[in-house]
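In: here is a sequence together with a model predicted from it:
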Amino acid sequence: MSLLGTVHESDGRTWFTEVELPHGRRGLKINIEVAEVLVDERSEWGLLQVFDTPFFGRLLAIDGIVQVTESDEFIYHELMVTLPGVQHGAPSSVLITGGGDGGALRQALRFGGLASVTQVEIDEAVSRVCRRYLPSVSSGAFEDPRTRLVWQDAYAFVAETDQRFDVIVLDLTDPVEGSPAERLFDADFLKLVAGRLTPDGIVMTQCGSLIFQPDEVRQQVERLSRVFPHVRLHQAVVPSYQLTSFGFVMASAAELDRLDRAEFEARLGGVTGESGYLDYDSYRASMTLPPYLRRQLLGPA
């Protein structure tokens, strides 16, 4: 039996039930049918599970929470990495904290002017498992000569490095109490991150499901707003994350202009390969919330 009984049999089929999310609303759980359990092992830092599923393809869960799936990881990673890179315009150096599956790394390497990307991941087992069972997510990014892999706690790395980055991506697991990711969401860490950006640098972080985790979304927007003068909430539907709109927060010391179509498409044109989700229309839509969610998450206009 796996963590908290997340894998179980019902009606002759196998199901994975996602655990309740940190800072999440109660009363609903997500069940995903499992065709095969490929990995069910505990690393030093958490329980790693990989399932082959009819709906999402292969899926990685850590401590009972879905992290990445083959079918829609491109949506998440294009919002997390491609979007802030296009907003910046010409990132030369990128830092990724977390992101052991390699999807964020793959997106960063699409920028033609990129000189180097540093990925800091505390759990080498995540990358080992994903390279073997979800190789399409990284697609060789770990072997790219521009990639620097650091197996270390991100808090310590950011506190100690003197390097500056054009884009910093906080590709973190949920802030489960007692987990290594928990303190990477707090204001002290965000202040350290701010000190590692170039003057027009941008930080991007995920902030949870807008529907399931509104408290986490509000909390993260507020924390970033105490550190950065310019903060903007983006959203996209990532089906594997509770089938609802998922939040991404962009922050910078520099003004975050809303790019017009010509400027956006010119900048996106400098990104190699074809984007599956991000274009000008989805960029504009990602900044739009219906009134009830805007009031709930961001307060009165």
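Out: Cool, the structure landed.
In: C-alpha from now on. contacts and neighbour counts both.
Out: OK.
In: show me which helix runs longest in this protein.
Out: Residue-count comparison of every helix in the chain, with assignments taken from DSSP state H, identifies helix 214-227 as the longest.
In: and that helix, which residues are buried?
Out: Pro214, Asp215, Glu216, Val217, Arg218, Gln219, Gln220, Val221, Arg223, Leu224, Ser225, Val227 (16 or more other C-alpha atoms under 10 Å).
In: mind listing the strands for this structure?
Out: In the chain, the segments counted as strands under DSSP state E are 7-10, 13-17, 31-34, 36-42, 47-53, 57-62, 65-69, 93-98, 116-120, 147-150, 165-171, 197-209, 230-237, 245-252.
In: now the second one: how far from the chain's centre is it?
Out: The one in question is strand 13-17. Here the centre of mass of C-alpha atoms in strand 13-17, compared against the chain's by C-alpha atoms, centre = their mean, to the nearest Å, lies 25 Å away.
In: next, the angle strand 36-42 makes with it.
Out: Our comparison of strand 13-17 with strand 36-42, counting by axes from the mean of the first three to the mean of the last three C-alpha atoms, to 10 degrees, yields an angle of 40 degrees.
In: from the contact counts, what lies against strand 13-17?
Out: Under the contact definition 3 or more C-alpha pairs under 8 Å, 6 or more residues apart in numbering; DSSP states H and E, strand 13-17 sits against strand 7-10, strand 31-34.
In: try this one next to it:
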Amino acid sequence: MSDPETMRDWSVERLHQDHGQALRVAQMHYDSETDHQRLLVFENPTFGRILTLDGVVQVTEADNFIYHEMLTHVPILAHGAAKRVLIVGGGDGGMAREVLKHDSIEQVTMVEIDAGVVDFSKKYLAAISDGAFDDLRLDLVINDGAVFMKQNADVYDVIIIDSTDPVGPGEVLFTDHFYGHAKARLAEGGILVTQNGVPFLQGDELTGTMRAFKTLFSDYSCYLASIPTYAGGPMAFGWGSDSNARHVDLTTLEARFKAAGISTDYYTPEVHRGAFALPPFVARLIP
């Protein structure tokens, strides 16, 4: 793979200073630059269609279910009575797809900074949104997530920060000010969950978010899931709430999951509970 001729057919991600990954490009479907970033959609024999932004893998057809199920069903079923959900990011529609599986959800607001991501996702990654953009409960807002969070006065039961890594347009979504504005948008008993990278390679990212959550919430932590194309070990999802929802018992989760009647490929109530069991190297990153 070190041969330059061979590497022409590979997409090489260099998100981390000392680690990278390469994915074979069997067919290029889309290659364009928007006002904010460069978007590629290509076909890989194992992972299906893959979206990269500035060379960094964002989503794949094959393994996106893990990420999307864990950032949606965990807070929604832990809450138990969520009606209104806010998604910041998520332009591919996968997060909305999973949230909208819950008939109990009455309204979903999705704030995406880049209209181009939504437009081409509908065309080139339609399997990921799976009709979510046509659901009447979805309100799509094209705006900077940080600006929306600061100016909007609505409140939500669950807020999901489906951000890119803290570089470029996604950087502002990892600041103390942003998290403070997000908490102000939570209804009583509300839950905020965030994408916080791979702790083994991005420990500072998790620590920074947890330090902010410590000042904002009475209960804060993270939970884990392993997603093949987010290389470097399990991914961390930040959790902040002033409720006791993180500690909901297995029997209650099982009853809520059964009542929801949803189909999943990764999430189960047992996985939900186990995801909060942190290995020491992750627990030490939480102040």
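Out: That came through, no problem. It should be emphasised that the depicted structure is a prediction, and the values quoted were computed from it without experimental measurement.
In: what's the longest helix of the first structure aligned against in the second structure?
Out: Residues 203-216 of the second structure are where helix 214-227 of the first structure aligns, with TM-score structural alignment as the criterion.
In: who's in contact with that stretch?
Out: By C-alpha atoms under 8 Å, 6 or more residues apart in numbering, the surrounding residues in contact with stretch 203-216 of the second structure are 174-176, 179-180, 183, 196-197, 199, 220-221, 236, 238, 240, 282, 285-287.
In: go again with 7 Å.
Out: If you take C-alpha atoms under 7 Å, 6 or more residues apart in numbering as the criterion, stretch 203-216 of the second structure is touched by Phe174, Asp176, Asn196, Gly197, Pro199, Tyr220, Ser221, Gly240, Leu285, Ile286, Pro287.
In: same question, stretch 92-110 of the first structure
Out: Under the contact criterion C-alpha under 7 Å, 6+ apart, stretch 92-110 of the first structure has outside partners 77-78, 81-82, 113-121, 126-127, 130, 137-139, 141-142, 154, 165-172, 271-272.
In: residue contacts, Phe264 of the first structure?
Out: Residues touching Phe264 of the first structure, when contacts are defined by C-alpha under 7 Å, 6+ apart, comprise Tyr280.
In: what's the match for it in the second structure?
Out: Across the alignment, which pairs residues by TM-score structural alignment, Phe264 of the first structure is matched by Leu253 of the second structure.
In: distance of the spatially most central residue of the first structure relative to Val203 of the first structure?
Out: The centroid of the first structure falls nearest to Asp171 when counting by C-alpha atoms, centre = their mean (4.0 Å). Distance, Asp171 of the first structure to Val203 of the first structure, by C-alpha to C-alpha, to the nearest Å: 11 Å.
In: next, the contact list for the counterpart of Gly46 of the first structure in the second structure, please.
Out: Counting by TM-score structural alignment, Gly46 of the first structure corresponds to Gln37 in the second structure. Counting by C-alpha under 7 Å, 6+ apart, Gln37 of the second structure makes contact with Leu53, Asp54.
In: aligned to Gly240 of the second structure, what sits in the first structure?
Out: Gly240 of the second structure maps onto Ala251 in the first structure when the alignment is built from TM-score structural alignment.
In: compute the number of surrounding residues for that match.
Out: Using other C-alpha atoms under 10 Å, Ala251 of the first structure is surrounded by 25 other residues.
In: quick check: closest non-adjacent residue to it.
Out: The shortest distance from Ala251 of the first structure to any residue other than its chain neighbours is 4.3 Å, reached at Val231 (C-alpha to C-alpha, 6 or more residues apart in numbering).
In: thought Ala253 was touching the one you found, still the case?
Out: No: counting by C-alpha atoms under 7 Å, Val231 of the first structure stays clear of Ala253, with 8.9 Å between them.
In: okay, the two: which has more neighbours?
Out: Counting neighbours by other C-alpha under 10 Å for Val231 of the first structure and for Ala253 shows that Val231 has the greater number, 23 against 18.
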